[in-house]
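1. give me a model of this one.
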Amino acid sequence: MSSLCPFAKGAAGEGGCPMKLGGRNVQHSRHEDKVEGDSKDGREDKVEGDTKDSTTISPKCPFGYDSHTFKLGPLSCMLCRALLYESSKCVPCSHKFCKACISRFKDCPLCGADIEQIEADNDLQVTVDRFIDGHCRIKRSHVNADSREVVNEKKNVIYGDVSMERGAFLVQQAMRAFHGKNLESASSRLSICAEDIREQLQTQGDAPELSSQLGAVLGMLGDCCRAMGNTVSAVKYYEESADILSQLPTTDLELVHTLSVSLNKIGDLRYYDGDLQSARSYYNRALEVRRDAVKEKANVSSQIIDLAVSLAKVADVDRNLGNEDVAINGFHEAIEQLESLTLNPSDAALEQRRLSVLEFLHKQLAVERSPDADSSIQSS
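-> So this is what the prediction gives:
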């Protein structure tokens, strides 16, 4: 995988790209997983000021969010660690959390007091929404290199630095909420991000980087819908993500991974619905994308493992469709790919994944001798 997430350019300053988890970039989470800013360097952002001239000020957000300190304080939920969504307070202790987060508790997780009831805190939610629509809507002005005049803007202030652009910030908050199981919050933040990117595409026209970002965000929205049990919406988002990404040059490995993941996830949902022909179609599309990627960059170990996973998925469907010989050939090809792969000692995570997929493949070849063999494989 590429070390560059499609939103990395929007994440400058301390903390870096919020898509990096465990030393890797994530785009729909590695279950297959996808999502950040729209700036070129993240260094000059503007808001309307009180004078006609552009003025550079210290990198301080009026809400306390800047590149040196990331402390949302009372605007964040201590349970999901994301911006409050449907802010609610416990009665009688008055400690505040997201509604979805605190609804899982009978005692306040902060002080331990019995929760007699949960009340909406509309005033606090208004402040949180103002934060999103205010600070997070800071956008860089178009500045003439010579005159430093801002085009079509009479009043503005240039921030000397901010740590993240709007898209990067929203995605970071969505990921925190998703991992905190606050799916409504994650979906809301991602929807705002997707809307922003669509608006930029309308004004800027064909912009591959923006399209890549939109594809990633839509994939994450699909993950949210899938986790909430809304498979119809999940498929819709995955399909739109795949349609957008399939029109972009597939030279970037991160894009290839995101595209193939979206296709595989649609295949998974079709598979679980019993539509094996449709599942095979999507799995095979993902397989072809990964074959082409390996042809371009055969020395990327993660691509080889991804290819083997796709081979296994197609073969598994072939077996269920009654095409046993075709399935066996697919399993054997996947094993050959993995056994020919030599990893560096430092690639412990990849080696663990390689061995896990190999174990699955060998079980599939032994399925006639052991009908109870595990026939599941992690979506990739």
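2. please count neighbours and contacts with C-alpha atoms only from this point.
-> Will do.
3. which stretches in the protein count as strands?
-> For the chain, the strands defined by DSSP state E cover 20-21, 24-25, 45-47, 55-57, 87-91, 96-98, 117-120, 157-159.
4. out of the ones you listed, flag the one nearest Tyr282.
-> Tyr282 lies closest to strand 24-25 among the strands of the chain, at 24.3 Å (Cα to Cα).
5. packing partners of the closest one?
-> Counting contacts by 3 or more Cα pairs under 8 Å, 6 or more residues apart in numbering; DSSP states H and E, strand 24-25 is packed against no other helix or strand.
6. still on that earlier bit, turn the strands of the chain into TSV, including distance to Ser278 and mean neighbour count.
-> Listed next are those as TSV, based on distance: least, Cα to Cα, whole Å; neighbours: other Cα atoms under 10 Å:
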stretch	distance to Ser278	mean neighbour count
strand 20-21	33	14
strand 24-25	30	19
strand 45-47	46	21
strand 55-57	56	14
strand 87-91	42	22
strand 96-98	39	28
strand 117-120	45	15
strand 157-159	51	23
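7. adding distance to Glu195, write the ones you listed out as TSV.
-> Listed next are the strands of the chain as TSV, based on distance: least, Cα to Cα, whole Å:
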stretch	distance to Glu195
strand 20-21	23
strand 24-25	23
strand 45-47	20
strand 55-57	29
strand 87-91	23
strand 96-98	23
strand 117-120	27
strand 157-159	24
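8. what's the closest of those strands to Leu276?
-> Comparing the strands of the chain by Cα to Cα, strand 24-25 comes nearest, at 31.6 Å.
9. number of residues surrounding the closest residue to Glu351 other than its chain neighbours?
-> Among residues not flanking Glu351 along the chain, Leu343 sits closest, at 6.9 Å (Cα to Cα, 6 or more residues apart in numbering). Leu343 is flanked by 14 other residues according to other Cα atoms under 10 Å.
10. for comparison, sequence B:
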Amino acid sequence: MSSLCPFAKGASAGGVCPMRSDTNNNKHQEEHDDKGDEKSNHSDTVSPKCPYGFDSHTFKLGPLSCMICQSLLYQSSKCMPCSHKFCKFCISRFNDCPLCGADIEKIEPDTDLQVMVDRFIDGHARIKRSQVNSDATEVRDAPQTVIYGDVSMERGAFLVQQAMRAFRGNNIESAKSRLSICAEDIREQLQTSSNTSELCSQLGAVLGLLGDCCRALRDANSAAAHYEESVEFLSKLPAKDLELVHTLSVSLNKIGDLKYYDGDLQSARSYYAQSLDVRRNAVKENSNLSSQVIDLAVSLAKVADVDRNLGNEDVAISGFKEAISCLESLKLDSTEAALEQRRGSVLEFLNKQLAEKDSHVVGAAV
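-> Reported below is the predicted structural model:
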């Protein structure tokens, strides 16, 4: 699952990503809440409120979260006889309660707790905004109706954060559920909002994450459908945003991977080639960014690998050599250790591919 957050830009003026550490999240949340309090003084806004009466300064997710996957409870269940509560999937992997160590005799659903969690998700982390009547005289005399607004920014970031935590905890169904709600929210906004570019970018990224969930669940058809829809939305947008370009190229490559392992090499090559085109254009616009050059080399390697499997050996060798040339000409400094490690692993793969060609030639000569 990609670590890129589709809501990083909307999270705050500074573009803080909700996927970062909890310390940074808490700091950002406090700054956001302070801004929310300032806005609540205006006649057209109402400060966000948790449906249980807690604000973000005082309410902790502890009572509603699973200590195993560190995310909001999904299919809340309690192990008996100790009655400690976890996600159904998470606790099903244990014979002893991970909280108290007691033997688990059976696992029972906790419907009441799950209803509370669902209500929390439905009402928390949204911006509430009063509905302004077009007739100013009526607004002055009539009570204002509070409605929900800007769901994709606040609730979306919250849901993606919980999905990422669940995914890392191997609770894939939980992650899929949160992302599905997020995608539905964005689709609703797309019908009424004029900011379609930002929403399409967010929906494309969320659909890509949903594809990752389906792929982890070994549902290749659903994964491909989500990736293809992600590509559909992201392809509508101008290819200037590097995060957008990265997400688009990754989705194309992932469709190619699914086709590759399904044995459909021609289709796999088509998707890999589309990703390669996206990354070539990105390098033209941002030739000074090392990550873009490495991405380009990866795409060249994928296309070349399929060419070899299709019997186009000369074309494959040309692609491998171009990828090696890109990486060898790349200059990295001491602050780019992670990129250096990635470059090294890709170079190792590429050199092995050329060595395989040389060994085939030697074998034929003997």
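11. distance of the residue nearest to Glu351 of structure 1 from Ser301 of structure 1?
-> Distance, Leu343 of structure 1 to Ser301 of structure 1, using Cα to Cα, to the nearest Å: 7 Å.
12. what do the two both touch?
-> Common contacts of Leu343 of structure 1 and Ser301 (Cα atoms under 8 Å, 6 or more residues apart in numbering): Leu350.
13. counterpart of Ile197 of structure 1 over in structure 2?
-> Residue pairing (TM-score structural alignment): Ile197 of structure 1 is matched to Ile186 of structure 2.
14. let me know whether that match touches Glu154 as I believe.
-> No - counting by Cα atoms under 8 Å, Ile186 of structure 2 does not reach Glu154; the two are 11.5 Å apart.
15. neighbour-wise, which of the two wins?
-> Ranked by neighbour count (other Cα under 10 Å), Ile186 of structure 2 and Glu154 place Ile186 first, with 22 against 18.
16. what about the longest helix in structure 2?
-> helix 337-365 (DSSP state H).
17. next one: that helix to chain centre, how far?
-> 31 Å (Cα atoms, centre = their mean, to the nearest Å).
18. could you pull out the helices for structure 2?
-> In structure 2, the helices defined using DSSP H lie at 8-11, 22-39, 88-91, 111-123, 136-141, 151-168, 172-190, 196-216, 220-234, 242-261, 265-285, 290-309, 313-328, 337-365.
19. what would those helices look like in TSV with distance to Cys97 of structure 2?
-> Shown next, in TSV, are those (distance: least, Cα to Cα, whole Å):
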stretch	distance to Cys97 of structure 2
helix 8-11	37
helix 22-39	26
helix 88-91	8
helix 111-123	18
helix 136-141	56
helix 151-168	19
helix 172-190	20
helix 196-216	26
helix 220-234	34
helix 242-261	38
helix 265-285	45
helix 290-309	44
helix 313-328	50
helix 337-365	38
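20. among those helices, which comes closest to Asp103 of structure 2?
-> Of the helices of structure 2, nearest to Asp103 of structure 2 by Cα to Cα is helix 88-91, at 12.0 Å.
21. that closest one aligns to what range in structure 1?
-> Helix 88-91 of structure 2 covers residues 99-102 of structure 1 once aligned (TM-score structural alignment).
22. these two touch, right, Gln353 of structure 2 and Phe320?
-> Yes - Gln353 of structure 2 is within contact range of Phe320, at 7.5 Å (criterion: Cα under 8 Å).
23. who has more neighbours, those two?
-> Phe320 (25 against 19).
24. check contacts around that one.
-> Counting by Cα under 8 Å, 6+ apart, Phe320 of structure 2 has contacts Leu300, Ala301, Ala304, Leu350, Gln353, Leu354.
25. including distance to Ser92 of structure 2, could those go into CSV?
-> Shown next, in CSV, are the contacts of Phe320 of structure 2 (distance: Cα to Cα, whole Å):
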residue, distance to Ser92 of structure 2
Leu300, 43
Ala301, 41
Ala304, 44
Leu350, 43
Gln353, 43
Leu354, 47
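26. what's the closest of the residues you listed to Gln75 of structure 2?
-> Ranked by distance to Gln75 of structure 2 (Cα to Cα), the contacts of Phe320 of structure 2 are led by Ala301 at 42.3 Å.
27. ok, now which ones touch the match of Ile197 of structure 1?
-> If you count contacts by Cα under 8 Å, 6+ apart, Ile186 of structure 2 has them with Val151, Ser152, Leu199, Gln202, Leu203.
28. over in structure 1, see which of the residues you listed survive.
-> Retained in structure 1 by both residues aligned by TM-score structural alignment, their matches' Cα atoms under 8 Å are the following of those: Leu199, Gln202, Leu203.
29. now for the second one: which residues touch it?
-> Translated: Gln202 of structure 2. By Cα under 8 Å, 6+ apart, Gln202 of structure 2 lies in contact with Pro6, Phe7, Ile186.
30. pretty sure the first one contacts Cys200?
-> So the one you mean is Pro6 of structure 2. No - the pair Pro6 of structure 2 / Cys200 is not scored as a contact, 10.0 Å apart, by Cα under 8 Å.
31. mind listing residues that contact stretch 272-291 of structure 1?
-> By Cα under 8 Å, 6+ apart, stretch 272-291 of structure 1 touches 256-257, 259-261, 263-264, 266-271, 303, 306-307, 310-311, 313-314, 317-318, 320-321.
32. which of the residues you listed are buried?
-> 256-257, 259-261, 263-264, 266-271, 303, 306-307, 310-311, 313-314, 317-318 (16 or more other Cα atoms under 10 Å).
33. what's the counterpart of Val256 of structure 1 in structure 2?
-> That one, Val256 of structure 1, aligns with Val245 by TM-score structural alignment.
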